[in-house]
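Participant: no sequence for this one, just the structure:
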């Protein structure tokens, strides 16, 4: 698996309302400001996506680079949540087989625009969050 030079970077779909809410959720709870964020629509995000086999034009997953490794789908969500203060209990969910977790993740990912909606352009974060976005 390829390596990525930056760590604790969350790749997300910047026009997806659900994905953008996920970023705000993480940022609000990440009191140590460990995680940084990159929309797949940015040059940096598209490069990261292509490196790990995600189609920037049709993303089917978010991803996180953590500890020098890439995590995708349900592993990405659980990895991020488990690093947030007070959310360590989420690690227990890794006991649920990936073969059960990922199909649920993929079902939501495939239908995210229809269920949650889509922005016309990449969402613009507030100034505090903006400092943590890599483009």
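Facilitator: Right, received. Where do you want to start? The model shown is predicted, which means the values in this text are computed figures rather than measured ones.

Participant: When you work out contacts or count neighbours from here on, use the C-alpha atoms and nothing else.
Facilitator: OK.

Participant: Would you map the strands across this structure?
Facilitator: Listed in chain order, the strands of the chain (DSSP state E) span 9-12, 36-39, 63-66, 69-72.

Participant: One more to weigh against that first structure:
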């Protein structure tokens, strides 16, 4: 298994689970690993970076001792997926003061806007090795 960055996501959130499936589908190099915030690894990593795992306000991408949050985490995912997704990083030209409030607005309302699963999303057997 890759020792690359870890994407921590909300496995109960329909939008977040869709993002995790997107990453598993288009990350052909196996660059990323994923951890649900509901699991032991996800909760420990959220706590390590000062985020309440019971009420996270962001997904994070952890690489070594660094955690990227909010829009920076999304850009790290796009960059890590390579082309053509990498070109979406053009939106990084928008000031963080605009990007992050929009990200947080969506994150705070994610269940209302996209729905909440009854149970945590789990990848199929072929992709399960990438989930921590």
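Facilitator: Received the coordinates, thanks. Predicted model only: the values in this text are computed from it and were never measured.

Participant: hey, where'd the helices end up in structure 2?
Facilitator: Applying DSSP state H to structure 2 gives helices spanning 14-26, 40-48, 70-81, 96-108, 110-114.

Participant: of all those helices, which lies closest to residue 127 of structure 2?
Facilitator: helix 14-26 (7.1 Å; C-alpha to C-alpha).

Participant: which residues in structure 1 does that closest one align to?
Facilitator: Aligned by TM-score structural alignment, helix 14-26 of structure 2 falls on residues 17-29 of structure 1.

Participant: Quick check: the matching stretch compared with structure 2, mean distance?
Facilitator: On superposition with structure 2, the average gap between stretch 17-29 of structure 1 and its aligned counterparts reaches 0.6 Å (mean C-alpha distance after the TM-score superposition for structure 1).

Participant: who's in contact with that stretch?
Facilitator: 12-14, 33, 35, 37, 80-81, 84-85, 112-113, 116-119, 123, 129 (C-alpha atoms under 8 Å, 6 or more residues apart in numbering).

Participant: Tell me the buried residues in it?
Facilitator: Of the residues in stretch 17-29 of structure 1, 17, 18, 19, 20, 23, 26, 27 count as buried by neighbour count, 16 or more other C-alpha atoms under 10 Å.

Participant: Looking at the residues you listed, which one is closest to residue 54 of structure 1?
Facilitator: Proximity of these to residue 54 of structure 1 (C-alpha to C-alpha) peaks at residue 19, which lies at 15.6 Å.

Participant: Residue 111 of structure 2 corresponds to which position in structure 1?
Facilitator: So, by TM-score structural alignment, residue 111 of structure 2 is matched to residue 113.

Participant: That's all I had, so thanks and see you.
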